[in-house]
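Asks: Here is my input; please provide its structure:
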Amino acid sequence: MKRFAALLLASAAITSCSPIGAQVATIECATTQTECINIWFDDKFDELVAFSPLQQTALGMKTDYDKIDDLSVEAEQKQLEWWQQTTAEMEANFDYDALSDDAKLSWDMWQFRTDQAEAGAEFRGQQYILHQMNGTHSGLPSFLISQHRVESEDDMVAFIARIGGIGTAIDQSLVRAQDNAKAGTRPPQFSYDAVIAESKKITSGTPFDESGEPSALWTASEGHLDTLTKDGVITAERASELREEARTALTDNFAPAYTRVIDWFTKDRENADAQARGVSALNDGADFYNYRLNAMTTTDLTADEIHDIGLSEVARIRTEMEAITKQVEYDGDLQSFFTFMREDDQFYFSNDDKGAQDYIDAAKGHLAFIDTKLPEYFGILPKAPLEVRRVEPFREQDGAAQHYRTGTPDGSRPGIYYAHLSDMRAMSIPALEVIAYHEGNPGHHMQLSIAQELTGIPKFRSQGFYLSAFGEGWGLYSELLAKEMGAYKDPYSDFGRLTTEMWRAIRLVVDTGIHSKGWTEQQAVDYFLANSPIPEAAVKSEVRRYIVMPGQATAYKIGMLKILELRAKAEADLGDDFDIRGFHDTVLGGGSVPLNLLETRVDQWIAEVKGG
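Replies: Next up is the predicted model:
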C-alpha cells in the first residue's frame, strides 16, 4: 500500500495549474483508500466543472454565470493536459488493489476518460465543427434560452453578458472550421446550407431588423425583463437600461459573429462536396472512423462486424414486422405495408400548430401511463420532473430526431423532451408512443435523472459524463421494456416500436456503409426506405445526420444488445432469485459507464445476490 505525504485537500490547488511533467502532488489520508480516493474524485470533479461555465449552469450552479465556454483548440489542449496530470496523480497516490470494487470502477472510468481525451486529440483536424446537428451556432442560443434561469438583476446582467460571449464562441468555432477546411475536412454542401440558413434565422427579426417576428433571444430577453419588473425585482427604468444593453449585445457582439459564419460558409461552399462522402475519404479517415466507432460503442467491434450485426438484426425485425401485418389482416407484402404506414392519413396529425399540440398532448398521455408502472420495475425512481416541448423555431428541422435535455440534480429545472414538429408528415402517430418512452420514462429522463441524483458515488460519474453506447443503449432497451410494462396496446403502435428498433438496426448498416464501404447518400436512403416505413423526409434527415456525426448512430443497437445480453445472463445465473428491479438499479445506479464496466457491475451484483 502506498504511503501519503501531503494533505488531500491541498491537491486540488496544486494539480489544477501543474504542467505535464511536473512533480506529481502526493496525498495524505487518515481513512481508507476508498474513502480517500472518493474525496479526491469529487475535488477533481470540481476542477473539471470549472473548465465549463455551461456545465456549471446545466448542473444548476450560478458560478461563472456570465461566461460561455472557451471553444478554442488551446482550451481543449489545456483540458487534455489536466486529464493526463490528474491520472498521473491518481496512479502515484492510490493503490488500485486496496480499493473497493466500486472505487476500482471509478478508477477505471477516470482512466477511460483520459484515454478517450488522448485518442480524440489525434483527430481534431477530422472533426466537422459547425453542422446542422445542433452545432454551436444553434446549440448555444438554445442552451441560453432553456437553461439560464433569470431570477434576479444579476442573473439578467449575466444573461446579457452571455449573449455577447456567444459571439466569441462562434468566432472560435469558425476559426476551427476554417483550419480544418484548410486540412481537407469539410462537411458536405447540404450541411453548409443548413448552417447558413439557421444562422440567418437566429439573426433575423427584432432587434436585428424590423421585419418578421422578434428573434428568439430578444423574445427571451423581453420575457425575463417583464417578469423581473412585474415581480418588483427591478424598476421599469432599470428594465429599460437592461433592454438597451441586451440590444447592444445582440447587434454589436452576437450578430457580427453570425455574419462572419454566413459569409465564410457562403464563400467556401463551392469547395465542399456536392455529393456527400463518408469520412474514410478524409486524410487518415479510416483511422478516424475506427476511433469514432470505439468511442461511440465503447467496444473494439470493427466496421465489418457492426455492419454484419446490423444486417442480422434487420432480418430478424422484418420477421416480427411481418407477424404484425398478419395480425391486422393486411392484404399485401411488407414493402406495401411500409408505404401504407408512410402515406395513410390515419397515421398523422394535421400538419399545423394544432397537430403539433395534439402530438405533444398524446406523448404526455403515454408518459403518464408508464409512470404508474415504474415502481414495479425500478427500486430507484427519478425525482426531477419531465416536460414535453416543441423545439424552438430557429433550430426546428423537418423530420429531425427528437431529443432530451437534462434537468438539474436538485430538480429546480425539469428534464425536457424536445420534438421537431415543423413537418407533421414526418412524425407518425404509430412511432409517437415509443419515442416518448425513449426520450422520457423509462428512457433518457429516468436514466439521466437517476444518475444526477445518485449519492454514494463520485460526482464525476453521476453528473459529469455521457456515453452514447450506455445512454442510447438504455434508451433503446427502454422501448422494449415499455412493452413488458404493458404499453403498445394498439398493434400499430407495436409496429411503431419495431419501426424504431429497425431504425437503429438500419443505422448499423448505413453508418458503416457510408463511412467504411463507400456508400452514397442515396444508397443509404434507399436501404432505409426498403426496410422501414419511416417517412422519407425523416429518412433523409437521418442519413445526413450520420454523415456529419460518424459512428454515433451505431451506439444505440450495440448498447441495447449488451444490456439484453447482461439481463439474460443474470436471469440464467440467478433463476428465481432474479429481481428485475435489482437488475435495473444495478444498470442505472453506477452512472454512465463503458459497456465492459457495465458488465463488471452486473457480474458483481450477480455474485452479491448469490452470496445472500
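Asks: contacts and neighbour counts: CA atoms only from here.
Replies: OK.
Asks: tell me the contacts of S412?
Replies: Applying CA atoms under 8 Å, 6 or more residues apart in numbering, one finds that S412 lies in contact with G60, A384.
Asks: That one - that's part of a strand, no?
Replies: No: applying DSSP: H, G, I helix; E, B strand; the rest coil, one finds S412 to be coil, outside a strand.
Asks: ok, now how distant is it from G443?
Replies: Relative to G443, S412 is positioned 20 Å away (CA to CA, to the nearest Å).
Asks: hey, where'd the strands end up in this structure?
Replies: 386-390, 403-405, 415-419 (DSSP state E).
Asks: ok, and what's touching the first one?
Replies: For strand 386-390, contacts defined as CA under 8 Å, 6+ apart pick out 356, 360, 363-364, 414-421, 440, 445.
Asks: Make CSV out of the residues you listed and add neighbour count.
Replies: Shown next, in CSV, are the contacts of strand 386-390 (neighbours: other CA atoms under 10 Å):
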residue, neighbour count
A356, 21
I360, 21
A363, 21
K364, 17
P414, 21
G415, 25
I416, 21
Y417, 25
Y418, 22
A419, 26
H420, 23
L421, 28
G440, 30
H445, 28
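Asks: can these go into a markdown table with extra columns for distance to K326?
Replies: A markdown table is the format used below for the contacts of strand 386-390 (distance: CA to CA, whole Å):
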| residue | distance to K326 |
| --- | --- |
| A356 | 31 |
| I360 | 31 |
| A363 | 27 |
| K364 | 30 |
| P414 | 42 |
| G415 | 39 |
| I416 | 37 |
| Y417 | 34 |
| Y418 | 34 |
| A419 | 32 |
| H420 | 32 |
| L421 | 31 |
| G440 | 31 |
| H445 | 35 |
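Asks: From T203, how far out is A117?
Replies: According to CA to CA, A117 stands 34 Å off from T203.
Asks: out of these two, which sits in the more crowded spot?
Replies: The neighbour count for A117 versus T203, taken as other CA atoms under 10 Å, is higher for T203 (24 against 18).
Asks: what separates the more buried one from A538, distance-wise?
Replies: Relative to A538, and taking CA to CA, T203 is found at 26 Å.
Asks: one more to line up against the first:
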Amino acid sequence: MRKLILPVLILLSITGCKTTTGSKAYYYLGDTTQKQTTDNKQNIKAPTHNATLDSIITNAWQLNLAYSPELAASLGNKRTAGQLPDLSPESLSEQNKQTQQILNTLKSLDKSKLSKDEIINAKILQDQLQNQVDMYAFKDHYLPITAESGFHAYIASMATSPFNTADDYQHYLDKLAALPAYFAQQTFWLKQGLAAGITPAKVTLIGFEDSISAFIVPVEQSGYFKPFTTFPSHFTETQKNQFTQQGKIAISEKVLPVYQDFYDFMTQEYIPNARQQIAASALPDGPAFYQNRVEYYTTLPMTAEEVHQLGLTEVARIKTEMEQVITNVGYKGTFAEFLHFLRTDPQFYPKTAEELLKEAAYIAKKADAMLPKYFGKLPRTPYGIAPVPAEIAPKYTTGRYAGSDRDDQPGYYWVNTYALDKRPLYEMEALTLHEAVPGHHLQISLNKELTDLPNFRRYSYISAFGEGWGLYSEYLGLEAGFYQDPYSNFGRLTYEMWRAARLVVDTGMHAKGWSRQQAVDFMAGNTALSMHNVNTEIDRYISWPGQALSYKIGELTIKRLRAKAENTLGEKFNIREFHDAILENGSVPMPILEQMIDAYIAQKLS
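Replies: Below is the predicted model of the structure:
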C-alpha cells in the first residue's frame, strides 16, 4: 500500500479481469478506465541515452501523473477529474517497467557536472524511483490495507473535495460509478496476497470489519451522500434535484453493494485465512524486505540490530528523566504504579469529544503564537482541527495531520475522539506541537510552497525528515514554555519514550523474533500510553514494518545538527535562521540534511 501522508498521494492502488468472492462476482470495467489511463500516458517519452536531469525529472513526474488521476486533477488536469486509478496487473506492470527504465537512465547519468541543487534532486528522485521498484518487487500492492484502515476508507475522501460547479458533481458521479471496478481490483490483489502468504498478521485485523460496516448505512446517511445535502447558491432547483437523484441511485446501486461485498469477502474469506506470523521476516523474502524498509525509513545504512540497540539506549536515558518527574511531583509509588495512576485517574481524561477538541484548539492557538520567535518564514496555508473520521477511529492512532493538495484548502490536525477514557489530556501538548505547529502543518505547508523545487519534491514526504521534525517540534515546545504542568511534561516524555520504544519493538518483532505480547509489555511498561493506544500502536507497527523507525532517527539527527551549529557558531547562532535552514529545501534524506547544515554553518562563518 502506498502509505503516504499527503491525502492526494495517500493510497490508491489495483486488477484486471474477473475475480470472485464466494458466490459474488466482481468485474473489471475496462472499457472506460483503460481508455482514460491510456490517454493519460501518451505524453510519456521513453528514456534516451543522452537524457538530461531535467528531462528525467519531467518524465518521472509525467509518469506519476499518468497513473495518479486524482493527483493530476488536483493540479489542473480536468480530464482526469472523474477517474480512479487503473490498478490492473497490466497497468501496474507497465508502470513498474517505465519506472525501472527511468531509474536506469538516472543511474547512468553523468553527475559530475551537476550543481549542488541538482545533485540533491538526483539523489532524492533516485531514492523515490528505487523505492517504487522495490515495493513492486516485494509485492506491496498485495497489501492495500493495514491494521489502521485501508483503501475502502481512504477512497471515501472523494466526498470531501470542493463542489463548486456542475462539472464537480458530474466528476464525482463518474467516480462513484467507477467504485465497483476499483474495489474489484483491490480485492483481486488481496486474493493474490492470500495465495502468496502476503497479508497483514491476522491478529491485527481483529475488528477490521467494523471499518467496512461503518459505510453500510442508508443512502442518505452515507458520507458519500454528503455532497448532495448542500449545493452552491448559483445552482438551480432543477440541477439540485437532478444531481441528488443521480447521487441516490449511484450510492444505492454502486457504492453500498461493493461495501457489502467487500465486508463479506473480508469476514468470510480474507481475515480467517490471514497469516498467523507477525514478523515481516516471515514474509516471502522477508529479511531482505525488512532491511529494505529499515534503510528506506531511516534514510541511513543502518541494520535492524543497530536500530534496536540505539532504541534501548534512548529508552534508558528517557526513563531516568521520567523518574525525576515522578520524584518532583512527590509520588511515593513505583514507576509502574505511577503509570497505572495516570491511565486510570479520571482527572486526566476529557468527558466529551468537544472538550478534547477545544483543548487541542487552545494548545494549537498557543503554538501559533510561538512561531515568530523561532521561525523567519511561515506558511500561508492555515489549518483546522477535526475529529478522526468515525469509521476508522477505533483502530486509528491518537492523532494525525492531514494536508491538502490544493491552495484553496486548509490542512487539518485530526484528533481521535473515540474512547475518551483512553485520550489523556496530559499528552495533548506534545501531540498538538507534533501534528499541527511547529510540526507537520508548518513543515509540509512550507514544503509545498517551495515553488523553486521540482514537483516530485514539493509533493513528496520523506518520513525520517517529516517525523523527525515532528518529534523535534515536541522538544522545541519545552524551550517555548509549554509543559508547565509536570504531568504535561511527563506526557512529553512519554511521547518521546513512545518513539524510542518503537525502535525496540519494531525491530524486535520484525527481526528478532519478539511476540506481539512482548512488544505490548515493553511499550506498556515504559510509557504512560493507555492500553488501548498501546495495542493499536503495536498492531500498526506489525502491519507497517519500519515506518515507526523514522521518528527517533530523524529527531536525533536534527538535535545533533543543532548542537553542531550552536557549538561551532557560538554567538553567531540564530535559532530562527537554523530552523529556516532545516526547512528551506523541503523534505530531504538525513545525509543530505547534514550536508545542508554544514553548508549553512560554513556560510555563517565566512
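Asks: TM between them?
Replies: Superposed pair, TM-score by TM-score structural alignment, normalised by the length of the second structure: 0.88. Supporting alignment: 566 aligned residues with a CA RMSD of 2.4 Å.
Asks: hang on, the earlier thing: columns distance to I380 of the first structure on top of the strands of the first structure, output as a markdown table?
Replies: A markdown table is the format used below for the strands of the first structure (distance: least, CA to CA, whole Å):
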| stretch | distance to I380 of the first structure |
| --- | --- |
| strand 386-390 | 16 |
| strand 403-405 | 20 |
| strand 415-419 | 17 |
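Asks: what's the closest of these to L561 of the first structure?
Replies: Nearest to L561 of the first structure among those is strand 403-405; the distance by CA to CA comes to 21.2 Å.
Asks: Onto which residues of the second structure does the closest one map?
Replies: Using TM-score structural alignment, strand 403-405 of the first structure corresponds to residues 400-402 of the second structure.
Asks: how close does that stretch sit to the first structure?
Replies: Compared with the first structure after fitting, stretch 400-402 of the second structure deviates on average by 0.9 Å (mean CA distance after the TM-score superposition for the first structure).
Asks: so who does Y495 of the second structure touch?
Replies: By CA under 8 Å, 6+ apart, the neighbours of Y495 of the second structure are E427, A430, T527.
Asks: now swap in L564 of the first structure and tell me
Replies: L564 of the first structure makes contacts with Y477, as judged by CA under 8 Å, 6+ apart.
Asks: Give the aligned equivalent of it in the second structure.
Replies: Aligned against the second structure - with TM-score structural alignment as the criterion - L564 of the first structure pairs with K559.
Asks: residue in the second structure matching K200 of the first structure?
Replies: In the second structure, the residue matched to K200 of the first structure (TM-score structural alignment) is S213.
Asks: For its match, which non-adjacent residue is spatially closest?
Replies: Closest residue in space to S213 of the second structure, ignoring its immediate chain neighbours: Y263 at 6.8 Å, by CA to CA, 6 or more residues apart in numbering.
Asks: Can you give me the distance of that neighbour to V219 of the second structure?
Replies: 17 Å.
Asks: what do you get for K78 of the second structure?
Replies: Counting by CA to CA, the gap from K78 of the second structure to V219 of the second structure is 28 Å.
Asks: Who has more neighbours out of the two?
Replies: Neighbour count, other CA under 10 Å: between K78 of the second structure and V219, V219 has more, with 19 against 16.
Asks: Does the more buried one touch A250 like I think?
Replies: No: look at V219 of the second structure against A250 with CA atoms under 8 Å: they stay out of range, at 9.5 Å.
Asks: Would you check how far apart the residue mapped onto Y377 of the first structure from the second structure and G466 of the second structure are?
Replies: Matched across to the second structure, Y377 of the first structure falls on Y374, judged by TM-score structural alignment. Separation of Y374 of the second structure from G466 of the second structure (CA to CA): 18 Å.
Asks: Then L109 of the second structure?
Replies: L109 of the second structure sits 29 Å away from G466 of the second structure, taking CA to CA as the criterion.
Asks: I'd like the distance between the residue nearest to S213 of the second structure and P180 of the second structure.
Replies: Taken as CA to CA, the span from Y263 of the second structure to P180 of the second structure is 14 Å.
Asks: Any idea how many residues pack against the equivalent of K97 of the second structure over in the first structure?
Replies: When the first structure is aligned by TM-score structural alignment, the residue opposite K97 of the second structure is E81. As a burial measure, E81 of the first structure scores 19 neighbours (other CA under 10 Å).
Asks: Repeat that for the one 10 residues further on.
Replies: A count of nearby residues for E91 of the first structure, using other CA under 10 Å, gives 13.
Asks: Check I145 of the second structure too.
Replies: Using other CA under 10 Å, I145 of the second structure is surrounded by 24 other residues.
Asks: cool, L381 of the first structure as well?
Replies: 17.
Asks: before we move on, what about K383 of the first structure?
Replies: Every residue meeting other CA under 10 Å relative to K383 of the first structure is counted, giving 15.
Asks: In this structure V233 of the first structure contacts V150, no?
Replies: No: with contact defined as CA under 8 Å, V233 of the first structure does not count as touching V150 (10.9 Å).
Asks: The two: which has the busier surroundings?
Replies: V150 (18 against 15).
Asks: which residues does that one contact?
Replies: Per CA under 8 Å, 6+ apart, neighbours of V150 of the first structure: M156, F159, H224.
Asks: If I align to the second structure, which of those residues are still contacts?
Replies: On the basis of both residues aligned by TM-score structural alignment, their matches' CA atoms under 8 Å, what survives of these in the second structure is M156.
Asks: From the contacts of V150 of the first structure, pick the one nearest D70 of the first structure.
Replies: Comparing the contacts of V150 of the first structure against D70 of the first structure with CA to CA places F159 closest, at 16.8 Å.
Asks: quick one, what contacts that closest one?
Replies: Going by CA under 8 Å, 6+ apart, F159 of the first structure touches Y65, D66, L144, H148, V150.
Asks: Out of those, which two sit at the greatest distance?
Replies: Greatest spacing in these, by CA to CA: D66 and V150 (11.6 Å).
Asks: The lengthiest helix in the first structure maps to which residues in the second structure?
Replies: When the first structure is parsed with DSSP state H, its longest helix is helix 153-182. Under TM-score structural alignment, helix 153-182 of the first structure corresponds to residues 166-195 of the second structure.
Asks: Quick one: distance of that stretch to the chain centre.
Replies: Distance of stretch 166-195 of the second structure from its chain centroid, counting by CA atoms, centre = their mean, to the nearest Å, is 21 Å.
Asks: Could you do stretch 430-445 of the second structure as well?
Replies: On CA atoms, centre = their mean, the centre of stretch 430-445 of the second structure falls 14 Å from the chain's centre.
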